[in-house]
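# 3D, please:
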Amino acid sequence: MQDCRILITRPEPENTLSRERLSTHGWTPVPLPMLEISPIKDTDKQAFIRSQVFDIDTYDYVIFVSKNAARLACEWLDECWPMLPANVHWIGIGQGTTQTLLDKDVPALSNPGHTTEALLDWLRPAKMRDQKILIIRGEGGRPELGNKLEERGAKVSYLSLYERKKPHYLAQTFFMLPDINLIWVTSGESLLNLSEYASLYKPEWKALPILTPSIRVNQQAKEMGWINASCANGADDNSLIKATEFQIGKQND
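Predicted structure coming up:
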């Protein structure tokens, strides 16, 4: 299993970065993104984004839900804010998202966990009342975080910077792939798209070890028929690599 072939379903550009990390471990990454991330191009929507970014200093907290949200937001911040406002608390959900912000000199904090649920546990209810919070995400993101914060008395706004689309693959794509030993999936939406394709073209994949980022997504995987799903406790490369090493160790025993 040292030459483990791992299917990487992250969207680009993160897919390429993960493959580079995996190669240093002597494993063979196999790219098959299960989401396409497209920055918002509509001119009216871009004008709205720009106005919200210019007003970002009016918020107490700015929360980034993904690495793509962080990456695209940093481009807008560079355009609108030569110096970041000092009164804002910048928060990334998960270590990978937070590191993306830190790499762009945004002084972000991350909760000890890696999920929306962990962030809610970390943000004390008493501190949220009357706080203005901006959640930066993709269009159609999960509403749970914002709803829970509003229940605690926060004033929540949203800023959507990208669209998520299901990639279009032909049957030939799957027939030309090498044999896979293990699968990385990093979101519930990617899991759904992968499951649909697997049911059509690669039903045998559902018996393979598949690593998921959270307990919630792991439960979804089991409900979709993935019989060997394990939670990596994070969508970042470090968490998934650690879980991969554990899986390989089990199979080598």
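# from here on, contacts and neighbour counts on C-alpha atoms
OK.
# please look at residue 182 and residue 3 and confirm they touch.
No: the criterion here is Cα atoms under 8 Å, and residue 182 misses it with residue 3 at 11.3 Å.
# which of those two has more residues huddled nearby?
The residue with the greater number of neighbours, taking residue 182 and residue 3 and applying other Cα atoms under 10 Å, is residue 182; the counts read 22 against 12.
# contacting residues around the more buried one?
Taking Cα atoms under 8 Å, 6 or more residues apart in numbering, we find residue 182 in contact with 4, 5, 6, 7, 208, 209, 210, 211.
# so what's residue 215 closest to, chain neighbours aside?
The spatial neighbour of residue 215 that comes closest, neighbours along the chain excluded (Cα to Cα, 6 or more residues apart in numbering), is residue 231 at 6.1 Å.
# now stretch 160-177: buried residues?
Buried positions in stretch 160-177, judged by neighbour count with 16 or more other Cα atoms under 10 Å: 160, 161, 162, 163, 164.
# should've said stretch 241-253
When neighbours are counted by 16+ other Cα under 10 Å, the buried residues of stretch 241-253 are found to be 241, 243, 244, 247, 248.
# one more to line up against the first:
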Amino acid sequence: MEASLPLKNKWIVNTRAAHQAQPLTEKLRDAGATVINFPLLEIDAPENYEDVEHQLSALEQYDLAIFISTNAVERTLDKVDVSTLKKLKLACVGKKTGLALKKHGLDSDFCPERFFNSEALLALDAFQQFIPGKKIALIKGEGGRDLLQKSLLKWGGDVDSINVYRRTCPQHNLALLKNHQQRQELDIIILTSGFSIDHFFELADKHSETAVANSNNKSNENNWMNSVTLLLGSERLKSHIPDSFKGKVIFAEDPNDDTLLKELTIDNKL
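Next up, the predicted model:
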């Protein structure tokens, strides 16, 4: 029975956006974990939505549409008919994004089989050969890395970014997590994007500054974070971890739910 519940008595924080957290939460609970849902990401409409709608209305003019995330797929198909996308070549950065397209009856022409990120897509020979001279719509959220766009331009692509959503952080402090940690009810926090990591540490700094201002015990306020273990969605995300963090950090190969679960169970990193 214990082997079938490898995460029994473990408290794990799921920081995925609320509308995307349930599948991972269910997998963790099925493995015996107690899950704290603490979304650090919320998906909102872009501020210049009229401009984005205008860009999407001209999507037929492109040779290739690249989707950076499942959110990019869903936000686009809220405004664009499937028949329009069927006229284009489609690319995505990972399996979940490809499945989001498949749900709407669309197949991705370029999708990495593992290591689901921009680097993996750029490494595909067929993708590289297709790019020169093509008009490309890079469909994404506001901000994020510019690696993909820079590479496409370098290879001779004509690239337009279409930012169909923006990321915001719905949390205002880390008091809930600190309270769990003080009750020994916090083993690991899962962070799967640079945005989530950045805002996690911004909230940590804010919480520490507020607490220190109202406390004579500065060391305790600064040290609670260092007893926390972080599971990151890929090793490239380690650049978002500040040097001041002294807690344990472990990495999954990619941010997919099954890969995260494997890192916690089969590899027994807790």
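# would you pull the TM-score for this pair?
The TM-score (TM-score structural alignment, normalised by the length of the first structure) is 0.85; 244 aligned residues with a Cα RMSD of 2.4 Å.
# can you tell me which residue in the second structure aligns to the residue nearest to residue 215 of the first structure?
In the second structure, the residue paired with residue 231 of the first structure according to TM-score structural alignment is residue 251.
# now swap in residue 33 of the first structure and tell me
When the structures are aligned by TM-score structural alignment, the residue of the second structure matched to residue 33 of the first structure is residue 39.
# could you do residue 97 of the first structure as well?
When the second structure is aligned by TM-score structural alignment, the residue opposite residue 97 of the first structure is residue 97.
# mind listing what that match touches?
Neighbouring residues of residue 97 of the second structure by Cα under 8 Å, 6+ apart: 67, 68, 69, 70, 73.
# closest to residue 50 of the second structure among those residues?
In terms of Cα to Cα, no member of the contacts of residue 97 of the second structure lies closer to residue 50 of the second structure than residue 73, at 18.1 Å.
# now check the first structure for the residue matching that closest one.
Superposed on the first structure with TM-score structural alignment, residue 73 of the second structure falls opposite residue 70.
# isn't there a helix covering its match?
Yes: judged by DSSP: H, G, I helix; E, B strand; the rest coil, residue 70 of the first structure forms part of a helix.
# neighbours around it, how many?
As a measure of burial, residue 70 of the first structure has 28 neighbours, counting by other Cα under 10 Å.
# for the stretch 1-150 of the first structure, what spans make up the strands?
Under the criterion DSSP state E, counting those that start in this stretch, strands of the stretch 1-150 of the first structure are mapped to 5-8, 28-31, 36-39, 61-64, 89-92, 109-110, 132-138.
# mean shift between the third one and the second structure?
In this case it means strand 36-39 of the first structure. Between strand 36-39 of the first structure and the aligned residues of the second structure, the post-superposition mean distance stands at 1.6 Å (mean Cα distance after the TM-score superposition for the first structure).
# can you give the distance of that strand from its chain's centre?
Computed by Cα atoms, centre = their mean, to the nearest Å, the chain-centroid distance of strand 36-39 of the first structure equals 13 Å.
# and that strand, what does it pack against?
With contacts defined as 3 or more Cα pairs under 8 Å, 6 or more residues apart in numbering; DSSP states H and E, the packing partners of strand 36-39 of the first structure are strand 155-165.
# still on that earlier bit, skipping adjacent residues, who's closest to the match of residue 33 of the first structure in space?
The spatial neighbour of residue 39 of the second structure that comes closest, neighbours along the chain excluded (Cα to Cα, 6+ apart), is residue 15 at 4.2 Å.
# aligned to the one you found, what sits in the first structure?
Alignment note: residue 15 of the second structure maps to residue 9 in the first structure; criterion TM-score structural alignment.
# and the longest helix for the first structure?
helix 237-252 (DSSP state H).
# so which other helices or strands are in contact with that one?
In terms of contact count using 3+ Cα pairs under 8 Å, 6+ apart, helix 237-252 of the first structure is assigned the packing partners helix 14-23, strand 210-212.
# so which of the ones you listed is the most surrounded?
Comparing those by mean neighbour count (mean count of other Cα atoms under 10 Å), strand 210-212 comes out on top with a mean of 27.
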